[in-house]
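Chemist: Using only what follows, build the 3D model:
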Amino acid sequence: MKTPLQQINISLPNGISLYLKREDTIHPYISGNKYRKLKYNLLYLQDHWVDTLVTFGGAFSNHIAATAYACHEKGISCVGVIRGEELWKEVVTNPTLKFAQSCGMKFEFVTREQYRDKEHPEFLAYLQAKYGTCYLLPEGGTNALAVQGCEEILGNDTAEFDYICTAVGTGGTISGLINSSLPHQKVLGFPALKGDFLTKEIQQWTHNNRWQLIHEYHFGGYAKVTEALIAFLNAFYEQTQIPLDPVYTGKLLFGVYDLITKGYFTENSKILAVHTGGLQGIAGMNQFLQKKNKTLIAYADALKNQ
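Modeler: Below is the predicted model of the structure:
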């Protein structure tokens, strides 16, 4: 499925032009790269007559929300293994979990210690024993089938770009982009998490070295934000009417703009940034910001009315 390319009509130096690949428009609930990651996984599951999908995520996970709706749409039972055993008390107030539950997702709340061991054979055996023969989909949805789906983000309409830029969570999206990029293109990844572990994750899925991870724009780590980032999101929306999520694409665009001002990109470059969706997480982020008496993401109400 092809998604629109939208030029960002903000004056940029050195003849540089910036476009956004609007993957966020691909589906109203199965957002952006999650649609791509789930596509072949759900086809595999249906072809192999597996009744239940079990996957993993945190309290405001885009993957949990998208998987819940996708399984609802396909008539597949699904279970979300959720990090934080105390969150069972917050299902009715947490917008992501409330939505996932409304789609029919069942929850398995576990401690953070248990979650860290979620790939241990004993824990996986426990899930299989409790939920029967089920399809286990990793956190973030990244596996070989997910990478295959993300390879379809780029196409003939993106061949003119010099740089392909994306946020990075578990590494599946950038791996697909690397595999389908053209020889003249460089893929830049902006991790939302601290740490250098992603390089090895990506290398297992990719077959060229025309890519680089840029680690300076995680804002303290996964799901962490600053006043400067929130100000950027609000200003960007005011100028373009394009909503960005605060965990992934917002940090990506902040980083791209900063690198442009620092002269990172060659003169007359054409840059494509991939909007991977995740807008459902804005409601939860605003709950957090409100409790801290911080500036809110101003366009949250506008998204509700779309």
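
Chemist: C-alpha only now, for contacts and for neighbours.
Modeler: Noted.

Chemist: Asn94 and Trp88: what is the separation?
Modeler: 10 Å (C-alpha to C-alpha, to the nearest Å).

Chemist: same check, this time on Phe107
Modeler: Phe107 is 8 Å from Trp88, where distance means C-alpha to C-alpha.

Chemist: Please apply the same query to His27.
Modeler: In this structure, His27 and Trp88 are 28 Å apart, going by C-alpha to C-alpha.

Chemist: rewinding a little: looking only at neighbour counts, state which of Phe107 and Trp88 leads.
Modeler: More crowded of Phe107 and Trp88, by other C-alpha atoms under 10 Å: Phe107, with 19 against 15.

Chemist: which stretch of helix or strand covers the closest residue to that one other than its chain neighbours?
Modeler: On the basis of C-alpha to C-alpha, 6 or more residues apart in numbering, the spatially nearest residue to Phe107 that is not a chain neighbour turns out to be Gly80, at 4.9 Å. Here Gly80, judged by DSSP states H and E, is contained in strand 77-83.

Chemist: how about stretch 263-271: buried residues?
Modeler: By neighbour count, and taking 16 or more other C-alpha atoms under 10 Å as the criterion, the buried residues in stretch 263-271 are 265, 269-271.

Chemist: How about stretch 245-263?
Modeler: Judged by neighbour count (16+ other C-alpha under 10 Å), stretch 245-263 contains these buried residues: 245-256, 260.

Chemist: centre of the chain versus that stretch, how much separation?
Modeler: Between the centre of stretch 245-263 and the centre of its host chain there is 15 Å, according to C-alpha atoms, centre = their mean, to the nearest Å.

Chemist: Kindly report the same for stretch 134-141.
Modeler: In this view, stretch 134-141 has its centroid 15 Å away from the chain centroid, taken as C-alpha atoms, centre = their mean.

Chemist: To compare against the first, here's the next sequence to fold:
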Amino acid sequence: MELRLPSPLRELRDDRLAPHGVRLLLKRDDLIHPELPGNKWRKLKYNLARAREQGCTTLLAFGGAHSNLIRAVAAAGARFGFATIGVIRGEEHLPLNPSLAYAAGRGMRLTYLDRSTYRHKHTPEVVDRLRREFGDFYLLPEGGSNDLAVLGCAEIPAEIDEPFDVICSPVGTGGTLAGLAAKLAPGQRAIGFSVLKGGEFLTAEVERLQRAAYGSGSRNWHIEYGFHFGGYAKRTPELDAFLADWASRHGTVLDRIYVAKMMYGILALTRAGTFPPGTMVVAVVTG
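Modeler: Okay, here's the model as predicted:
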């Protein structure tokens, strides 16, 4: 199956938006490819090219036991001819959960780091240890966010053929927001919705990623920190009710880890009058 690019852009009809004069477009990056959806393909695109340029034949990625990046790297390796290694946080548990079973089924070699060592995964000591064990590899950071990932995500605004004022994305590591904001037109702005509790460090991380990719940062974005619902992959009755209501209204199931928190936040900001009447908002559905 070929990559679906540009990803579809569809307007959401929701009676909670109309009274405030706000229109909402969904940038359906989740439909790019069933195995390489959303920001994962955007983040991998230029990294795969760089790995090829450097003559690397193996990709190594870090992630938790349910990591979307681990799945995507395994799929990309199988599709584009790379061997893949997944370094998983924590201990091995058998049988493998569906995410890790999928990765293994795509040929990924799985290895595990205890949580203490995993916290230092990007230090030279840990990386050198992995190279001694596995040989040479192209290293992908946790979440896939680096300067090349930013360049991939920065291509999203140019694909949107409708005039818009605000573009939104969930934020886990900051790469998608860094790219989006870097390529906005004057007068446009970006809002990120942190999925992490205590994620205030993400502001500095987005700034760092923009500097790494472009040499400087932009001032046309900010991150909302009040819609994490307890933290990464956490859920509450309020979030569950929102998901059920969304499915009833729109006939689709939102990704609860990232996208649901963003959509909840957009509607909350709309109710609060954050967006002036006539505002066109784009929400990037990352997976």
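
Chemist: What does the TM-score come to for these two?
Modeler: Superposed pair, TM-score by TM-score structural alignment, normalised by the length of the second structure: 0.93. Supporting alignment: 274 aligned residues with a C-alpha RMSD of 1.2 Å.

Chemist: just to revisit the earlier point, if I line the two up, what does the residue nearest to Phe107 of the first structure land on in the second structure?
Modeler: When the second structure is aligned by TM-score structural alignment, Gly80 of the first structure is paired with Gly86.

Chemist: would Ala190 of the second structure count as being in a helix?
Modeler: No. Looking at Ala190 of the second structure with DSSP: H, G, I helix; E, B strand; the rest coil, it is strand, so not inside a helix.

Chemist: Distance of the counterpart of it in the first structure relative to Leu213 of the first structure?
Modeler: Across the two structures, Ala190 of the second structure finds its equivalent in Val187 of the first structure, going by TM-score structural alignment. Relative to Leu213 of the first structure, Val187 of the first structure is positioned 9 Å away (C-alpha to C-alpha).

Chemist: Look at these two and report which has more neighbours.
Modeler: Higher neighbour count among Val187 of the first structure and Leu213: Val187, with 24 against 18, using other C-alpha under 10 Å.

Chemist: Contact partners for that one?
Modeler: If you count contacts by C-alpha atoms under 8 Å, 6 or more residues apart in numbering, Val187 of the first structure has them with 163-166, 174, 177-178, 181, 210-212.

Chemist: which position in the first structure aligns with Lys121 of the second structure?
Modeler: Lys121 of the second structure maps onto Lys118 of the first structure when the alignment is built from TM-score structural alignment.

Chemist: now swap in Lys261 of the second structure and tell me
Modeler: Under TM-score structural alignment, Lys261 of the second structure pairs with Lys251 in the first structure.

Chemist: Give me the nearest residue to its match, chain neighbours excluded.
Modeler: Spatial nearest neighbour of Lys251 of the first structure, chain neighbours left out: Tyr217 (6.2 Å); criterion: C-alpha to C-alpha, 6+ apart.

Chemist: Map the one you found onto the second structure.
Modeler: Counting by TM-score structural alignment, which is the criterion used here, Tyr217 of the first structure corresponds to Phe227 in the second structure.

Chemist: thinking that match is in contact with Lys261, fair?
Modeler: Yes. Phe227 of the second structure is in contact with Lys261 according to C-alpha atoms under 8 Å; the separation is 6.0 Å.

Chemist: what touches both of those two?
Modeler: 193, 195.

Chemist: In the second structure, what residue spans correspond to helices?
Modeler: Taking DSSP state H as the test, the helices found in the second structure are 38-53, 68-80, 98-105, 115-118, 124-134, 147-153, 156-159, 175-182, 202-214, 237-250, 259-271.

Chemist: Could you identify which of the ones you listed is most buried?
Modeler: helix 175-182 (a mean of 30; mean count of other C-alpha atoms under 10 Å).

Chemist: picking that back up, drop anything exposed from the contacts of Val187 of the first structure.
Modeler: Of all the contacts of Val187 of the first structure considered here, the ones buried according to neighbour count by 16+ other C-alpha under 10 Å are 163-166, 174, 177-178, 181, 211.

Chemist: The closest residue to Trp88 of the first structure other than its chain neighbours: how many residues sit nearby?
Modeler: Distances taken as C-alpha to C-alpha, 6+ apart put Phe109 closest to Trp88 of the first structure, at 6.7 Å, once the chain neighbours are dropped. Using other C-alpha under 10 Å as the criterion, Phe109 of the first structure is surrounded by 18 other residues.

Chemist: can you tell me which residue in the second structure aligns to Phe109 of the first structure?
Modeler: Correspondence of Phe109 of the first structure to the second structure, assessed by TM-score structural alignment: Tyr112.

Chemist: circling back: could you list every helix and strand in contact with the strand holding Gly80 of the first structure?
Modeler: In this structure, strand 77-83 of the first structure packs against strand 52-57, helix 62-74, strand 106-110, helix 112-116, with contacts taken as 3 or more C-alpha pairs under 8 Å, 6 or more residues apart in numbering; DSSP states H and E.

Chemist: Nice, that's everything, thank you.
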